[in-house]
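# pasted the sequence and its predicted model underneath.
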Amino acid sequence: MSDRPVIGITMGDAAGVGPEIILKALREKRMVEQCRPLVIGDAAIMERADTFVKTGLQIKPVASVNEAEFKAGQVDVLDLNLLPADLPVGKVSAQAGDAAFRYLEKAIQLAMDQELDAICTAPLNKEALQKGGHRYPGHTEILADLTGTADYSMMLSAPKLKVIHVTTHVGLIDAVRMINPDRVYRVIRLAHDTLYRTGVEKPAIAVCGINPHAGENGLFGYGEEEEKVLPAVEKAQREGIDVQGPLPADTLFFRAVRGDFDMVVAMYHDQGHGPIKVLGLDAGVNITVGLPIIRTSVDHGTAFDIAGTGQADEKSMLEAIRQAVELAPKKC
């Protein structure tokens, strides 16, 4: 039996670039050498996508993980057969949004049943998802709900920088309201434990402030750093975690890229996403930590504007698959 992990790759929104970047990634010989990839989606959509990217890969529909052959030159697709092959490209569709949810739901079920060693997700479209009847802000919240996970966070990983978030897909005013010492502490703990499991013996963690200059001793804001962040940092320090903060976000990310810290704890979505994406949209990978299963993802959207043109860059998908392989449970 192969010791290469089985990686379930969800097709994402069929009207976007997901099918194209999956095919581009899987034509790389090293992907088949590193893992056994199984696309979870619609075989007809994958076949259409290959007319855009022209990889020459054979699309093989399968009904179960056991039917997959994992051969070079072939893409095994667990075919849920949810969409018409002529689904419009580059347009928001309730049908595609519902299908994207169903692909992920199936992948989670298989991972929980240990038929998959990890999940790697292509992008979905949040508007389409909600039009399809699924009231979630994004992948992270679906994964948490369907796995029954209360303590989780979004981590972004790029060369030289890792960022974990206290809040994610909420408005800024709501994010500040939601930040509290318990949540900040739990995210610090998740950051530490995640790094430790990947071999960092003494992780160095930095925590962003909420206000400019981390409040500058009350000059900015209404004492949010002292009320919401500092107690969490001090609690983690008492437990022996190497953590500093709250620190001014405007200089903190520079210091992290320089190598001063192994991970940054960001307070809200754009505070953490902005620096990662400055490093390059093709460099970042989204990892949901705290789940009972491994999940990685590209760190970009459905790119409806270039869907169907074959122009989408597969580098983030390649890195997401690579990190799924790296994080997957090792077989003896």
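Happy to help now that I have it.
# C-alpha from now on. contacts and neighbour counts both.
Will do.
# stretch 220-237: how far from the chain's middle?
Chain-centre distance of stretch 220-237: 28 Å, with CA atoms, centre = their mean, to the nearest Å.
# residues of it that come out buried?
Within stretch 220-237, the residues that count as buried by 16 or more other CA atoms under 10 Å are G223, E224, E225, E226, K228, V229, L230, P231, A232, V233, E234, A236.
# ok, now stretch 204-217?
Buried, per 16+ other CA under 10 Å, within stretch 204-217: A204, I205, A206, V207, C208, G209, I210, N211, H213, A214, G215.
# swap in stretch 22-40?
22-27, 31-32, 34-40.
# which of those fall in strands?
Judged by DSSP state E, strands contain the following of the buried residues of stretch 22-40: R36, P37, L38, V39, I40.
# close enough to count as contact, the fourth one and L80?
If I follow you right, that is V39. No: using CA atoms under 8 Å, V39 is not in contact with L80, being 10.5 Å away.
# neighbours of K91, how many?
K91 has 16 neighbouring residues, counting by other CA atoms under 10 Å.
# one more structure, for comparison:
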Amino acid sequence: MKKIAISIGDLNGIGPQIAITQHDIIKKICHPIYCVHKTILDNACDILKIPLPKYMELSPPNSTIPEIHPGMIEAQSGRYSYESFLLACQLTEEKKTHSVCTLPIHKKAWKLAGINEIGHTEVLAKRYKKNTMMMLGCQEMFVALFTDHIPLKETNKYIKPQAIKQFLISLHQCIKMEKALVLGFNPHCGDNGLIGNEDELIAKGINLANKLIKKEVFIGPIPTDTAFSPMNRKKYKFFIAMYHDAGLAPLKALYFEESINVTLNIPIFRTSVDHGVAYDIAYRIQPNTKSYFNAITLAAHKWRLDE
């Protein structure tokens, strides 16, 4: 079985709880290596009033061991989740593990810890000096994001034909999809320039990409309000959104529990749960673990993105 490095996420959230309660399930599909100290897992088990599962292989990060304070945003838990993630990347770079699966971090906790990057994706971009691509979804549907964690008012600055072309080419190099639907930017795709010209620039980028691929892989742009219609979801598995919420709002409405996060265009394979730290239920209620199971399953290559 493939070895998967699992970063533990924010200690005050649901990450440790998911790792502990799901260990006996995921060990049947991979060999998990948890980037965490046993002291922390023992502390989590004491709070949860459950025994620590047997045979959990641990690779602790070189970090101070903080106490768990459920539901609290703290610099200590932010720093630990960051160090756990860096170790998971290192293990995979060194071929000691096959891939990385990340449990959720809290961005404010990272900021309190003095970490400059907003989240996992930004760390990966800096670490590997690559234009990372964020794609989220499940076996039924995936959404790739042309822009991700930037203010909405700044997104139109990025809409340029060459940038669109390069993004689509890189996406196709990562995933050999047959067809993908590209969402527009403005309402009604700009109504022929009446509501902005960004969609004309997107169309140029699509044409440039298809010419280089020598095949009409990317279709669009199509108005965002109709892109995810039942008919389109029957025809397409892959969608490309120009900005975060245009693509992720419908995805999470349809597949909130199952969807996962995949980082593309980097030298390691990284999957993640597609949910947050859930401070409101941490160590009190058992969280839904479908996203974690799907992220581990993909990280172990039990199914392929381009199926």
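Okay, I see it. As the structure is a computational prediction, the values presented were derived from the model and not from experiment.
# now what about the TM-score between them?
TM-score of the superposed chains, computed with TM-score structural alignment, normalised by the length of structure 2, equals 0.92; 302 aligned residues with a CA RMSD of 2.1 Å.
# tell me which residues touch the residue lying farthest from the centre of structure 2, please.
Largest separation from the mean C-alpha position in structure 2: L194, at 35.2 Å (CA atoms, centre = their mean). Contacts for L194 of structure 2 (CA atoms under 8 Å, 6 or more residues apart in numbering) come out as none.
# which part of structure 1 matches the lengthiest helix in structure 2?
The longest helix of structure 2 (DSSP state H) is helix 75-93. Counting by TM-score structural alignment, helix 75-93 of structure 2 pairs with residues 94-112 of structure 1.
# pretty sure A144 of structure 1 contacts L291?
Yes: with contact defined as CA under 8 Å, A144 of structure 1 counts as touching L291 (6.8 Å).
# what sits in contact with each of those two?
Counting by CA under 8 Å, 6+ apart, the contacts common to A144 of structure 1 and L291 are Y152.
# follow-up on the earlier one: and of the buried residues of stretch 204-217 of structure 1, the nearest to K126 of structure 1?
Looking at the buried residues of stretch 204-217 of structure 1 and their distance to K126 of structure 1, the nearest is I210, at 26.4 Å (CA to CA).
# quick one, strands of structure 2?
Ranges of strands within structure 2 are 3-7, 31-35, 57-58, 99-102, 133-138, 141-145, 180-183, 218-222, 238-241, 260-264, 270-273, based on DSSP E.
# nearest to I296 of structure 2, of the ones you listed?
The closest of the strands of structure 2 to I296 of structure 2 is strand 99-102. By CA to CA, the value is 6.4 Å.
# return the mean post-superposition distance for the match of helix 75-93 of structure 2 against structure 2.
Following superposition, stretch 94-112 of structure 1 is found to deviate from structure 2 by 1.1 Å on average (mean CA distance after the TM-score superposition for structure 1).
# who touches that stretch?
Here stretch 94-112 of structure 1 has contacts from 8, 10-15, 40-41, 80, 82-83, 116-119, 121, 124-134, 143, 146-147, 292-293, using CA under 8 Å, 6+ apart.
# what residues of that stretch count as buried?
Buried, per 16+ other CA under 10 Å, within stretch 94-112 of structure 1: 94-108, 110-112.
# same question for stretch 157-167 of structure 1.
Quick answer for stretch 157-167 of structure 1 (16+ other CA under 10 Å): S157, A158, L161, K162, V163, I164, H165, V166, T167.
# over to stretch 40-58 of structure 1?
So, applying 16+ other CA under 10 Å, buried residues of stretch 40-58 of structure 1: 40-50, 53, 55, 57.
# could those go into a markdown table alongside distance to R255 of structure 1?
Below are the buried residues of stretch 40-58 of structure 1 laid out as a markdown table (distance: CA to CA, whole Å):
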| residue | distance to R255 of structure 1 |
| --- | --- |
| I40 | 40 |
| G41 | 41 |
| D42 | 44 |
| A43 | 46 |
| A44 | 47 |
| I45 | 44 |
| M46 | 42 |
| E47 | 46 |
| R48 | 45 |
| A49 | 42 |
| D50 | 43 |
| V53 | 40 |
| T55 | 41 |
| L57 | 44 |
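# E326 of structure 1: which of those residues is nearest?
Of the buried residues of stretch 40-58 of structure 1, the one sitting nearest to E326 of structure 1 (CA to CA) turns out to be I40, at 20.4 Å.
# middle-most residue in structure 2, spatially?
N261 (2.5 Å).
# aligned partner of it in structure 1?
Aligned counterpart of N261 of structure 2 in structure 1: N286 (TM-score structural alignment).
# ok, that match touching G301?
No: N286 of structure 1 is beyond contact range of G301, at 11.5 Å (criterion: CA under 8 Å).
# find the residue closest to the corresponding residue of structure 2 for D76 of structure 1 in space, skipping its chain neighbours.
Under the alignment (TM-score structural alignment), D76 of structure 1 pairs with E57 in structure 2. Leaving aside its sequence neighbours, E57 of structure 2 sits nearest to I33 (CA to CA, 6 or more residues apart in numbering; 5.2 Å).
# G215 of structure 1 versus the aligned partner of that neighbour in structure 1, what's the distance?
Under the alignment (TM-score structural alignment), I33 of structure 2 pairs with L38 in structure 1. For L38 of structure 1, the distance to G215 of structure 1 equals 48 Å [CA to CA, to the nearest Å].
# mind checking what L136 of structure 2 lines up with in structure 1?
L136 of structure 2 maps onto L156 in structure 1, by TM-score structural alignment.
# and the spatially closest residue to that match that is not a sequence neighbour, what does it touch?
Nearest non-adjacent residue to L156 of structure 1, counting by CA to CA, 6+ apart: N286, 4.7 Å away. Neighbouring residues of N286 of structure 1 by CA under 8 Å, 6+ apart: M154, M155, L156, S157, T296, S297, V298, D299, A320.
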